[in-house]
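**Student:** Would you be able to build a 3D model of this:
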Amino acid sequence: MATQKMLGFVHTGQRMPDKRDATLRRQDFQEIYARFSDAAAKQQAGRCSQCGVPFCQVHCPVQNNIPDWLKLTAEGRLEEAYEVSQATNNFPEICGRICPQDRLCEGNCTIEQSTHGTVTIGAVEKYITDTAWERGWVKPVQPVRERAGSVGIIGAGPAGLAAAEQLRRKGYEVHVYDRYDRIGGLLIYGIPSFKLDKDVVLRRGALLEQAGVRFHLGFEVGRNASLTDLRLRHDAVLIACGVYKARDLGGPGAGLDGIIPALDYLTASNRKGLGDTVVDFETGMLNAHGKNVVVIGGGDTAMDCVRTAIRQGAASVKCLYRRNRANMPGSQREVAHAEEEGAEFVWQAAPEAFLGDSHVTHVRAHRMHMGVADATGRQTPTPIEGSGFTLEADLVVKALGFDPEDVPTLFGDPTLKVSRWGTVQANHRTLMTNLDGVFAAGDIVRGASLVVWGIRDGRDAAESIHHYIQAKAATGGKPASAAAVAA
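**Tutor:** Prediction:
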């Protein structure tokens, strides 16, 4: 009698891979989860109920064929599972590690809704792709034929890299310009290694180079070349530079030393882990060791800062958030990890002033009352009169989110249209901006969002760029690379 491969949820419980003990993991920056064993991955994948309408797939931004690759994994057909997984996602091993599955695929798993506990989809996705790398199944893309068209991409983050791979797959010459010295954007400098080991990102960059993508690192559009210059070099340009401008926090004492933006703090930590010399880390400016740390914010970036401070040996780490736990924008799984590692959450509290002579010593805050829901469905916090209190703080990290920089000015082209929020305006169907042949994708269009949405936007932009270049060629427009050869 054949073994039942699926519907295992009726007799097998939900299981994550083994997690390192909190007392151990707070001492280093290694990833906190082990990998599934072959048997455990098969067993967990076999819990899938193979829904007729798979809500896990519906709620995945890249529309991963999740039930299909779970079934293949349960049957031990891992190479096929990898092929199905990578067909819709350029970086499945990255998404398997950092996607907030509790809000996306796993949060909408049918058996989760029936109280059996979700299939741990992200852990299986990570297992499939890590196995594929080990066994040599992951290969650089090889176009069937090379095309004459050339595309310039501004930004080597998730959206830019996904677009680059898709365009190389179609045979275009692809150049990626990035102001940083490594490929990956926030994947390298913004996300801590305990969530995403840097070698995982760097090997993807190496694979893209093997595929023929040309990277121009340390290249600032607006300084090394203007947007107009890039438009002359390429048949199409994609703006995928992300959003990096930290939202500020006002109030008395907001300018004191020791109050720093989250990205500066995380970048210093990640650079240190990569072996770079970071002066501000060595001087203690961006180092939490021995300090009372207060992180302000409730998103995933705030959780990254909290957990980084713990690993740096902070004396105490508190997270100050104006709403309650149920109204947090970040992953509940990340909050749980932070609590296990020793972080203290001060719910429904907001800063009103920062105390100290030249360097911050305390945060003065007040309690918040949760009022009626706003347009997003979350309750609106309002201050409670006379509820003030103070927290010791030698280091305050502002994790309040990110806004776009002034891209038209930065890129030297004031004609590029942006929204009232500063994001680049792009046609929602084609992702083309108001400038002919200039497209935009990722956070610079939608605002600060998830890595997986950046991947989806990059893939969509690549498809639109392909149609644009082909339509231009069909009507007599000569690709820039061909025109350069003719000249």
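**Student:** all contacts plus neighbour counts: C-alpha atoms, from now on.
**Tutor:** Noted.
**Student:** Assumed Cys175 was part of a strand.
**Tutor:** Careful, residue 175 is His and not Cys. Yes - under DSSP: H, G, I helix; E, B strand; the rest coil, His175 sits within a strand.
**Student:** Thought Gly155 was touching it, still the case?
**Tutor:** No - judged on Cα atoms under 8 Å, His175 makes no contact with Gly155 at a distance of 10.2 Å.
**Student:** let's see this one next to it:
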Amino acid sequence: MQKGGRSNPGGFLIEQRRLDKQPADLRVRAFTEITLKPTADSGAAQASRCTDCGVPFCQNACPLQNNIPDWLALSADGDLREAWRVAAATSTMPEICGRICPQDRLCEGACTLQQSGWDGVTIGSVEAWIADTAFDNGWVEPIRPLAERGQSVAIVGSGPAGLAAADRLRSEGYAVTVYDRHDRAGGLLTYGIPGFKLEKRIVQRRVDRLIEGGVQFVLNTNVGVDVTMDELRSRHDAVLLAMGVYQARTLSVPGRGADDTVAALDFLIAQNRVDCGDAADASAPHAAGRDVVVVGGGDTAMDCVRTAIRQGANSVVCLYRRDRENMPGSAREVQNAEEEGVRFEWLAAPKALMSKGEAVTAVRAQRMALTEASASGRRDIAPVAGSDFDLPADLVIEALGFEPEAFAEQLDSGLGLSKWNTLQVARGGFATTLPGVFAAGDAVRGASLVVWAVRDGQDAAAEIDRYLRARTEEAAA
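**Tutor:** The predicted structure follows:
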């Protein structure tokens, strides 16, 4: 094989091959994952493409600092059990990150082969394959602490940060209780991410492992309402706040009334509840037979457009103010959406909502142009005069990102906040302004990637462990 005029000197330069996908006309009929599992031969062949370059840029680009070259080499040699052990040493949920991380912006984008002009190793697909094989073969060991510490930790929020922290803290022998306002554990993993990217059984088996290991889940409990922070602090030796950020940003355009749009998360939660086995809520937003416009260009917007297609929308348009190259969402997800019939209107922003009577009928949009790059290198956008156009729409979904909720107001007025209204923590750590209370994940850094939440949860657990051990030593002195 040749590419760019160069010969292929080794097997590691075989063609990059991602997991095969179901044909688009079939996959849009269901909310199951669109990828097909690799065979042992194809998985090992892809893993063998790693060049063992000596400078693991892939590992450096991974928020978890996963030992990627090591488990790729082990997978290529057929030692998947040891590959799993190495992968699990740095990540509490490789099977989840392997599915939903934007690898094109992280490890795969930094792969030496990718940087050299060849197609990079498909690291994410190999990671998911290793983890699924481990679960299928019973290699995922239950949590069995060597000794019980006799101290307890409360975790508020059962999303990726909370689950990661619960895993590490329970493994160290702490009694862990996770509080969540929803009726199921998993947070964003359960109710935010659609099944075609992450089937709910994948999340549930992680939750089940924690339960089997002794972690307690207290669901349908809104901390600050159903139980106070003072009560949590009196019951437990430490508290970790890992509840994420879920307050949706809204459109501010003429014609937008209180009920004229749907928040992205409300739309996704309704479908995810059905995927979890709940009966459909007739009052929930649904796209069947409707002209749908989704405003936004992040991964949440991609989740919405692809969900709308599966619900049987008449048409689905994604309206984004910048161009394809500058959108924050995964390029892989854009490709999937286009294959499934989503139309993208790049460099276009909503200008007003058009209505007939009480019902929205269209989104009036305006073309935008990228300006010259500033000193920082970022190009701004500017409206193009006389470029208005209308998009038919009787369902408008806002996918404009999320902001922190009123953490201090609801939880405890003693919690310090940053200028972005996220929880304030000590520099380089996770301790809040309340003694014995820590915070991690999106509640601290703002809306971010699942892999960063996992990293924060694991690191926060390590800090809580040090804090509680130090308290034990002080009490014994």
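**Student:** re the thing from before, among His175 and Gly155 of structure 1, which residue is more densely surrounded?
**Tutor:** Gly155 (28 against 18; other Cα atoms under 10 Å).
**Student:** Next up, the contacts around the alignment partner in structure 2 of that one.
**Tutor:** In the superposition onto structure 2, Gly155 of structure 1 corresponds to Gly157 when matched by TM-score structural alignment. Counting by Cα atoms under 8 Å, 6 or more residues apart in numbering, Gly157 of structure 2 touches 178-181, 187, 241-244.
**Student:** can you map out the helices along the stretch 201-350 of structure 1?
**Tutor:** 227-233, 262-273, 279-282, 300-311, 332-341 (DSSP state H, counting those that start in this stretch).
**Student:** Buried residues of the shortest one, list them for me.
**Tutor:** Spelled out, that is helix 279-282 of structure 1. Across helix 279-282 of structure 1, burial judged by 16 or more other Cα atoms under 10 Å covers Phe281.
**Student:** Then the first one?
**Tutor:** Buried positions in helix 227-233 of structure 1, judged by neighbour count with 16+ other Cα under 10 Å: 227, 230-231, 233.
**Student:** residues in structure 2 aligned with it?
**Tutor:** Counting by TM-score structural alignment, helix 227-233 of structure 1 corresponds to residues 229-235.
**Student:** average distance between that stretch and structure 1?
**Tutor:** Averaged over the aligned pairs, stretch 229-235 of structure 2 sits 1.0 Å from structure 1 after superposition, using mean Cα distance after the TM-score superposition for structure 1.
**Student:** who's in contact with that stretch?
**Tutor:** With Cα under 8 Å, 6+ apart, stretch 229-235 of structure 2 has contacts from 154, 223, 239, 411-412, 436.
**Student:** Between which two of those residues is the distance greatest?
**Tutor:** Greatest spatial distance among the contacts of stretch 229-235 of structure 2 (Cα to Cα): Val223 and Gly436, at 16.5 Å.
**Student:** State the span of structure 2 onto which stretch 94-108 of structure 1 is aligned.
**Tutor:** Residues 96-110 of structure 2 are matched to stretch 94-108 of structure 1 when aligned by TM-score structural alignment.
**Student:** Now do the end-to-end distance for that stretch.
**Tutor:** 20 Å (Cα to Cα, to the nearest Å).
**Student:** chain center to that stretch: distance?
**Tutor:** 11 Å (Cα atoms, centre = their mean, to the nearest Å).
**Student:** Ok, stretch 385-395 of structure 1 next?
**Tutor:** The answer for stretch 385-395 of structure 1 is 32 Å, by Cα atoms, centre = their mean.
**Student:** whereabouts in structure 2 does it align?
**Tutor:** Going by TM-score structural alignment, stretch 385-395 of structure 1 sits over residues 385-395 in structure 2.
**Student:** and the matching stretch, which residues are buried?
**Tutor:** So stretch 385-395 of structure 2, judged by 16+ other Cα under 10 Å, has buried residues 388, 390-395.
**Student:** and of those residues, the nearest to Arg27 of structure 2?
**Tutor:** Top of the list for closeness to Arg27 of structure 2, among the buried residues of stretch 385-395 of structure 2 and by Cα to Cα, is Leu395 at 22.9 Å.
**Student:** residue contacts, the residue nearest to the closest one when sequence neighbours are not counted?
**Tutor:** Closest residue to Leu395 of structure 2 apart from its sequence neighbours, by Cα to Cα, 6 or more residues apart in numbering: Val292 at 4.9 Å. By Cα under 8 Å, 6+ apart, the residues touching Val292 of structure 2 are 308, 313-317, 392-397.
**Student:** aligned partner of Ile143 of structure 2 in structure 1?
**Tutor:** Alignment note (TM-score structural alignment): Ile143 of structure 2 maps to Val141 of structure 1.
**Student:** Check Pro69 of structure 2 too.
**Tutor:** For Pro69 of structure 2, the residue aligned by TM-score structural alignment is Pro67.
**Student:** Surely its match and Cys48 touch.
**Tutor:** Yes - Pro67 of structure 1 is in contact with Cys48 according to Cα under 8 Å; the separation is 6.9 Å.
**Student:** how about Val200 of structure 1, secondary structure?
**Tutor:** Three-state assignment for Val200 of structure 1 (three-state DSSP): helix.
**Student:** That one touches Ile94, doesn't it?
**Tutor:** Yes - contact criterion Cα under 8 Å: Val200 of structure 1 and Ile94 qualify, at 7.3 Å.
**Student:** Comparing those two, which residue is more hemmed in?
**Tutor:** Using other Cα under 10 Å as the criterion, Val200 of structure 1 and Ile94 rank with Ile94 on top: 25 against 17.
**Student:** which other helices and strands contact the helix or strand encompassing that one?
**Tutor:** According to DSSP states H and E, Ile94 of structure 1 maps onto helix 92-98. Judged by 3 or more Cα pairs under 8 Å, 6 or more residues apart in numbering; DSSP states H and E, helix 92-98 of structure 1 is in contact with helix 121-134, helix 198-210.
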